[in-house]
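>>> sharing a sequence plus its predicted fold:
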Amino acid sequence: MTKRILVVDDSATMRELLMQYLRSGDYMVSGAENGVQALEILKTEQYDYIITDLLMPDMDGFALIRAISELDWDPGIILMTQQDERSLAAARELALAYSVNLLGTLAKPIDKDVLLNMLTEVAETRPKGRKSTETVLAETEFMRGLMTDGLSPVFQPKVDLRTRTVAGAEVFARWRSPSGGTLGAGAVVKAAREIGHMDVLTYRMLELAMEQQGKWRREGQEIALAVNVSSENLRKPDFADVVTSLAEQYEVEPKFIRLEVTESDLEVDTRVPLEVLSRLHVRGFGLALDDFGTGFASLMRLQTIPFDELVIDRLFLARAQENKVARTILETAVELAHKLELTCTCEGVETAEHLAMIKDLGADIAQGYFLGKPMSASEFLIWMEDARDGVLKVPGLND
C-alpha cells in the first residue's frame, strides 16, 4: 500500500522540492506551511510519515512534536533544519520525551537519496496505532519500577548569566523498561497521570534527587536542584513534612532544593497549596512558578504565594524572534520578575540568538539544549567540571 507523507515547511520552494523528491519514490504527498496548518490537516487525515522543519512561524517544529504526541495514531517523524547540530539534538531529545516515533533527522539542504533511503530502510519499531501509556506502563510495572531501577533522574544544567557560573540543574525523569527501551519525562508523567499516581512519581523523583544531591555534597559538590511538584502533592497538607523529612534523611540543606510548580496546578482551590508552599518557604526551600504566562492567574499567584523564582514558558522565547507580541510578553515578564525581586529563569534556550536575546533583556538564569542537554549524574558532574576548567566551552558560561 502506498505510504502517505505530510511535508511541513514554511518555504514554498523547499516544500515543493521535497514533495517532488517523495513523489519520485512513489509516495502520496501533501504539504503544509507551518505547524498550525499541519494540525488542521491532521484533524481529518492520517499520514504514515510527517517530515517537518524546526524553525517556522506561528507554530514551530518543537511545538508540532508535542501536538503529534497527542494523536491517536503513531506517524513516523523526520525532522530537518538549517540550524546547527544542537538544534537537531534538542529535537531528538524532545521526541524522546514525548515518546513520538522519530525516524531520523536531516540537515538542510536535503539530499534526495538520503531522504528516500531513510524512508525505505527504516525498521518498523512499533505497530500501527499509538499504544496507550497504560500498555507501555501497566500499573503493576509502574509501581514496581518506581521502587527498583525503572526510574532514574537526569540533570539539565542551569547557567547564571550574571555570575557566569553553573547555577545548578533541573531534574527530569527517565524510564528504563526491562526490554531496554527508554521513555522520556513527558511519557512518564503522562503514564503516571493516567494511572493516578502523580503523587508517587513526585515523591520518588524528590527522593532520587536528594539522594544524588547528598552524594555530591559528601564529595564536596554543592549543586542546587530544581524538581517539579504535582498538584496532587500540593493538595496534601503533610507534603511539607514529607519534603523536610527527605532532606533530613539525605542530609540536604533546604536552600539547595527548589520546587517548581506550574500555574495549572494552582488553578482550583489554592488554600491547601498555599499552606503547603508557605510552610516549605519558611523552612528554607526555594519555590519557582514554572511555565509563567500560560494561564490567566499568574499575577494573583505571585501576590499570594511566596515564590522566589519565575520560570518563563519556553514558548515565548521560541516565538519572540519573529513575533512582536511574544517578545513584548517575554520582556515584560523579565521586568516583572526583577520588580518583584524574583530570580528570572528562561527555559528553552536552543540557539545563540535565544541566548543573546535573554541576555539583552536581563534574564538571570538560562536553561536549554544550547547550553547542555539532560544528562546522568556522572555525565553532569563531568560536564560541570569541564565547563569550570574551560575544557568545554559553554555559551553564557565561559564563551
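Structure's in. What do you need?
>>> switch to C-alpha atoms for all contacts and neighbour counts from now on
OK.
>>> now do the helices in the stretch 151-300 of the chain.
Under the criterion DSSP state H, counting those that start in this stretch, the stretch 151-300 of the chain contains helices at 185-195, 198-218, 231-234, 239-249, 271-282, 298-304.
>>> adding distance to residue 121 and mean neighbour count, write those helices out as JSON lines.
As requested, these are arranged in JSON lines below (distance: least, CA to CA, whole Å; neighbours: other CA atoms under 10 Å):
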{"stretch": "helix 185-195", "distance to residue 121": "27", "mean neighbour count": "20"}
{"stretch": "helix 198-218", "distance to residue 121": "38", "mean neighbour count": "19"}
{"stretch": "helix 231-234", "distance to residue 121": "44", "mean neighbour count": "20"}
{"stretch": "helix 239-249", "distance to residue 121": "49", "mean neighbour count": "16"}
{"stretch": "helix 271-282", "distance to residue 121": "52", "mean neighbour count": "18"}
{"stretch": "helix 298-304", "distance to residue 121": "48", "mean neighbour count": "13"}
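>>> before we go on, here's another structure to hold up against the first:
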Amino acid sequence: MPPFAIADILIVEDSLLHSQLAASLCLELGASEVREARDGQAGLERMRERLPELLLLDLEMPRLDGVQVLQHMARDNLRVPVIVTSGKDYMLISAVEQMGRELGLPILGGLKKPLRKQDLVDLLRRRWGHDALSAQAEDLCSDTEIRLALDSGQIIPYYQPKVTLDNGRLKGAEMLARWNHPDKGIIPPSRFIPVMEACGWVTELTLLMLEQGLKQWQEWARHGIRIPLSVNLSALSLKGDTLVPEIEARLRASRVPARYTIFEITETAVADNLAEAIGIAARLRLSGFGLSIDDFGTGFATLQQLTRFPFTELKIDQSLVTSVCEKPHLEVILNSIIELAQRMQLSTVAEGIETVADLEFMGMRGCSMGQGYHIARPMDAPRFGDWVKQHLAAIQPAQPR
C-alpha cells in the first residue's frame, strides 16, 4: 500500500527533467494522477480548472515565477497545500515559505532540487493530514453556534504534555481548547477561535480554560500529579483593568499555588496596546504566575519583546523545530535562540517534536523541554491521566533515586 493516497498532484516546473523526476516520485508515493505545467501562468490555469490535492511549485520560471504564483493563489483564494521547490539556497526557500504562510496559504514546506524520495516522504509524513492543515479547508463555525457552545460548556481543554528532552520527565502540560460538539464530535480550534476573536470572546475562553484547568489540577493533585498547566492568553485580552483580578479570584477559589499556572502569549501578538500589555504581564508575574513567549522565532520584534516583557519561558516555534535538521542555516538561528534563553535564565520548550530525530537534535542543542506528536498528542483529561501513569511507569528505571 502506498504511504500517501493523494488523488491529484500538480507539478509546476519549467525544467522537463526535474518535472519528470518529481512526477515519477509522486506516482511511487501513491498519486492517482499527476498533472504538469511548464510555467506559473499555466499552473494557475490548471488550478482554476481543477484544484489539486497537492502542488509542487518551482520558484524560477518564465512568465510568472513561484513567488508571483503564490501571490495570485492568495488573491484568487486557490487554497492548495504547497511544497516549494528550488535549486537556490535554503535561506531563499525558507523566505518564500514564510511569505506563503503570511499570505494564508497552507505551505507544507520547501525542498531543494533535485528532489529525493526520502526528503519528500519525510515532509509529507510530517505535514500531510495534520489537524491544523486539514482544518484550513473547513468553514468557520457561526457565532451563534459558538456562543451556544460557550454557554453550555461544550468548549473543553485538551492537555498536551511537556517533558524534559534528556530523560523524559513530565514537566507540565499545555491546555488546548477543543469543542466537544454533541453531534459533530471534536471540532478543532481553527474553526472557532477566529470567530471568538472577532466577537470579543477570547478573554472569556481563557478564563473558562483556566477554571477547568484549576479544577482538573485539584483532581490530579489528589492522585499525586502536580504539574504546571499552560493557558493560552490572546493579545486581545491584554488590556483593561479586569483581567488580572478575575484570574486572581479564580486562583484563590481553587487554592492552587500560582506557580502551577503559566500564561502563554504569542510572540507576534504583544505589540498592540504596549503599555497596557506590559502592565498586565507584570501584574501576572507579581502574582506568581509563569509567563511564556509562544511561537518564538516567527516574528520580527523578537528581541524587543524579550526585553519588554517579564517572561519565564520561551517556546521555540514548530516551524523552526521541524525544519532545522533539513536546513543548515536555521541551525545558526536555533543555537542563538537557545543561548539567548539560557543567558536570560528562561526555560526553553521545543514545540512540534514529531520524530526521534527532532527530539535528539533539540536536546543536543541544549533545549530543556519539548512537546509534540512524537511525545503525545493532545488528550482529554481522562486519557491524559492514563498517559501520565503509563509514562511514569516507563521512565521510572531512569529516574535517580
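Now that the structure is in, tell me what you want to look at. Since the model is a prediction, treat every value here as computed from it, not as a measurement.
>>> save the helices of the stretch 151-300 of structure 1 as CSV, and put in distance to residue 312 of structure 1 too.
Formatted as CSV, these follow (distance: least, CA to CA, whole Å):
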stretch, distance to residue 312 of structure 1
helix 185-195, 19
helix 198-218, 22
helix 231-234, 19
helix 239-249, 25
helix 271-282, 20
helix 298-304, 11
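>>> any idea how far residue 321 of structure 1 is from residue 16 of structure 1?
Residue 321 of structure 1 sits at a distance of 26 Å from residue 16 of structure 1 (criterion: CA to CA, to the nearest Å).
>>> again, but for residue 10 of structure 1
From residue 10 of structure 1 to residue 16 of structure 1 the distance is 11 Å (CA to CA).
>>> for the two, indicate the residue with more neighbours.
residue 10 (21 against 15; other CA atoms under 10 Å).
>>> how much space between the more buried one and residue 64 of structure 1?
For residue 10 of structure 1, the distance to residue 64 of structure 1 - CA to CA - is 13 Å.
>>> now swap in residue 143 of structure 1 and tell me
Distance from residue 143 of structure 1 to residue 64 of structure 1, counting by CA to CA: 31 Å.
>>> again, but for residue 209 of structure 1
Residue 209 of structure 1 is 31 Å from residue 64 of structure 1, by CA to CA.
>>> before we move on, what about residue 77 of structure 1?
Counting by CA to CA, the gap from residue 77 of structure 1 to residue 64 of structure 1 is 11 Å.
>>> okay, the two: which has more neighbours?
residue 77 (22 against 19).
>>> can you pull the contacts of the more buried one?
By CA atoms under 8 Å, 6 or more residues apart in numbering, the contact list for residue 77 of structure 1 reads 49, 50, 51, 52, 100, 101, 102, 103, 104.
>>> off-centre distance for the helix or strand where the second one lies?
This points to residue 50 of structure 1. Under the criterion of DSSP states H and E, residue 50 of structure 1 resides in strand 49-53. How far strand 49-53 of structure 1 lies from its chain's middle: 20 Å, per CA atoms, centre = their mean, to the nearest Å.
>>> list the contacts for the aligned partner of residue 295 of structure 2 in structure 1?
Counting by TM-score structural alignment, residue 295 of structure 2 corresponds to residue 291 in structure 1. Neighbour list for residue 291 of structure 1: 262, 263, 311, 312, 313, 314 [criterion: CA under 8 Å, 6+ apart].
>>> what is the nearest of these to residue 45 of structure 1?
residue 314 (29.4 Å; CA to CA).
>>> neighbours around the closest one, how many?
Summarising burial for residue 314 of structure 1: neighbours were counted as other CA under 10 Å, giving 21.
>>> and for residue 394 of structure 2?
Count around residue 394 of structure 2 with other CA under 10 Å applied: 11.
>>> now the counterpart of it in structure 1: how far from residue 397 of structure 1?
If you follow residue 394 of structure 2 across to structure 1 using TM-score structural alignment, you land on residue 390. Distance, residue 390 of structure 1 to residue 397 of structure 1, using CA to CA: 9 Å.
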